[in-house]
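Undergrad: just need the structure, nothing else, for what follows:
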Amino acid sequence: MTQKVLARFDDAQLFLFVRHLFAVEGFEVVLAADNDAGVRPTDADYLAVVIDAANLALPESLIEIRRACPRAALVVLSKDNQGFDNILGCDDLLLTRPFDPSKLVRFLRRLRYRGTTTGSSSGFDGAFSFADLEMNLARMQVLRSGVEVPLTPLQFKLLRHMLERPAEACSRDEFIEHCWPENAEVEPRTVDIHLGHIRRTLKRFGPDLIRTVRGAGYALRAPGDTQDDEVRSSDG
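TA: All right, here's what the predicted structure looks like:
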């Protein structure tokens, strides 16, 4: 079944180029009207929103798109980084000039696989939960027992990555691959530092929910769980 993608483009030539790449990979691209905000409540069935950021008011516009389509991946085409890393998640893609078509194709194949395995009506409502922890992607908000937990955008990405696979241990290399920009030089110790900050912040509102797994990385821990290493690594 063809998966639908919503597009916001001012550059017609760039839109035709991107539409061709999406079509080759089996996606139907729907162009938002000029006078359309680009997203509506009925847009929940879009698997992705692809955006030409040249004339986009940031960060407000991108946050609004995220709120309207919490289940959709964001594909942003921009001339430079412009601070997008603070908004985009590990399931999104930022392409900066000169655009690399092969990078977009690889992303689309992963996106297509996700769409066929979960379906656009999988019931995912743009939120994750674990124990008394709730993460709302549309609002970029984390609550613990109903109280908002202050996290930086990077910490939000790291925690989201864990919430997406609560039964697995996430390695430091995996965090670096999914939560930092491509080709960023990040030391494993940097991951430890950020996970330590997240851990201490969450402990201000309740029991420790993160555990260090020797030889594997980090995993979520249910309250009352005292075991240290009996968790399956996501690497195998």
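
Undergrad: CA only for contacts and neighbour counts going forward, please
TA: Noted.

Undergrad: what's the local residue count around N55?
TA: Using other C-alpha atoms under 10 Å, N55 has 11 neighbouring residues.

Undergrad: dump the residue contacts of it.
TA: Applying C-alpha atoms under 8 Å, 6 or more residues apart in numbering to N55 gives the contacts D10.

Undergrad: any idea how far F9 is from it?
TA: The gap separating N55 from F9 is 9 Å, by C-alpha to C-alpha, to the nearest Å.

Undergrad: overlap in contacts, the two.
TA: Contacts common to N55 and F9, judged by C-alpha under 8 Å, 6+ apart, are absent.

Undergrad: would you map the strands across this protein?
TA: In chain order, the chain shows strands spanning 3-8, 27-31, 48-52, 73-78, 93-96, 127-130, 133-136, 141-144, 147-148, 168-169, 210-213, 217-220, 232-233, with DSSP state E as the criterion.

Undergrad: Proceed likewise with the subsequent sequence, for comparison:
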Amino acid sequence: MIDQHTPTRVATGHTVLVVEDDASIRTLLTSALTVAGYTVASASTGQEAMFEAGSRRPHLIVLDVMLPDTDGFRLTRELRAQGVYTPVLFLTARAGVEDRIIGLSSGGDDYVTKPFHVQEVLLRIRAILRRSNAPASTAGASPPLRYADLTLDEATHDVRRGDRPLKLSPTEFRLLACLLAHPERVLEKAEILQQVWQYDFSGDTRIVDTYIKNLRRKIDRDPPALIHTVRGVGYCLRLPRGETPPAGR
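TA: I've put the predicted structure just below:
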């Protein structure tokens, strides 16, 4: 049974796209999000979702995994392939750790299982928007994170390797920011899980491996490679052995 406690209204200015083929759940979420202060668009199929994501440009997508014409994991991969990096919160009856890993590996940012509490969904949405889609502000902003020729600006969400701009998903952005915050230090996979996902995956760290692989394809396309594996421990952002670290590091 889905809990229907009345949500607390917050002024957000954010648009949320609800993609759910069950009309009762779609109506419940649309109503709850509207009462909470969000602008809401909705879709019942993957095709409709692709159209709404392109035309509405939502700040976040609440996405059912089982849709009549596709599944949410495949849809998220299609969005990412088209350069749409809108945060995605999955809703699904699949409760297994393996399914959570598949979902988050496909480009999702969070995962709520059915039956769910509306307040939990709202809290997850607020958390995702805080860490992934917060309005940029230059007032008192921290200086960009830098290592070698890699730069990440947390205020503008601009990421560059040399002169080459990089398009990262919200989760990839947080993962890179985590590595850049601790250059040349080996980060254990469990520590990365806590800092980036804030989850306990019952010791299963494959989600970290998957996202590191995705990040490497973008970051280390040009030499020298900066993301290194410390076998049996975790990952480290550093220059290859023998190369001089940048000044100030």
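
Undergrad: TM-score, when you put one on top of the other?
TA: In this superposition the chains share a TM-score of 0.59, using TM-score structural alignment, normalised by the length of the first structure; 199 aligned residues with a C-alpha RMSD of 4.6 Å.

Undergrad: for F107 of the first structure, find the nearest of the strands of the first structure.
TA: Closest approach to F107 of the first structure among the strands of the first structure (C-alpha to C-alpha): strand 93-96, 7.5 Å.

Undergrad: which residues of the first structure fall in helices?
TA: 12-24, 60-68, 101-118, 153-163, 172-179, 188-203 (DSSP state H).

Undergrad: for stretch 219-227 of the second structure, how far is the first residue from the last?
TA: Start-to-end, stretch 219-227 of the second structure (C-alpha to C-alpha) is 8 Å.

Undergrad: could you do stretch 240-249 of the second structure as well?
TA: Start-to-end span of stretch 240-249 of the second structure (C-alpha to C-alpha) is 15 Å.

Undergrad: what does that stretch rub up against?
TA: Contacts to stretch 240-249 of the second structure, defined as C-alpha under 8 Å, 6+ apart, come from residues 147-148, 224-226, 238-239.

Undergrad: how close does D163 of the second structure get to L180 of the second structure?
TA: Distance from D163 of the second structure to L180 of the second structure, by C-alpha to C-alpha: 18 Å.

Undergrad: re earlier: any chance of the strands of the first structure in TSV, with distance to I63 of the first structure and mean neighbour count too?
TA: Below are the strands of the first structure laid out as TSV (distance: least, C-alpha to C-alpha, whole Å; neighbours: other C-alpha atoms under 10 Å):
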stretch	distance to I63 of the first structure	mean neighbour count
strand 3-8	14	21
strand 27-31	19	18
strand 48-52	12	24
strand 73-78	11	22
strand 93-96	15	19
strand 127-130	15	17
strand 133-136	13	20
strand 141-144	12	18
strand 147-148	18	12
strand 168-169	29	24
strand 210-213	28	20
strand 217-220	28	24
strand 232-233	33	16
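
Undergrad: in CSV: the ones you listed, plus distance to L159 of the first structure.
TA: Formatted as CSV, the strands of the first structure follow (distance: least, C-alpha to C-alpha, whole Å):
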stretch, distance to L159 of the first structure
strand 3-8, 27
strand 27-31, 30
strand 48-52, 22
strand 73-78, 18
strand 93-96, 18
strand 127-130, 10
strand 133-136, 9
strand 141-144, 9
strand 147-148, 14
strand 168-169, 12
strand 210-213, 10
strand 217-220, 9
strand 232-233, 16
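
Undergrad: among the helices of the first structure, which comes closest to M1 of the first structure?
TA: Closest of those to M1 of the first structure is helix 101-118, at 8.3 Å (criterion: C-alpha to C-alpha).

Undergrad: can you give me how far that closest one is from the chain middle?
TA: Offset of helix 101-118 of the first structure from its chain centre (C-alpha atoms, centre = their mean, to the nearest Å): 14 Å.

Undergrad: now do that helix and strand 73-78, the angle between them.
TA: In terms of direction (axes from the mean of the first three to the mean of the last three C-alpha atoms, to 10 degrees), helix 101-118 of the first structure departs from strand 73-78 by 170 degrees.

Undergrad: so which elements touch helix 101-118 of the first structure?
TA: Judged by 3 or more C-alpha pairs under 8 Å, 6 or more residues apart in numbering; DSSP states H and E, helix 101-118 of the first structure is in contact with helix 12-24.
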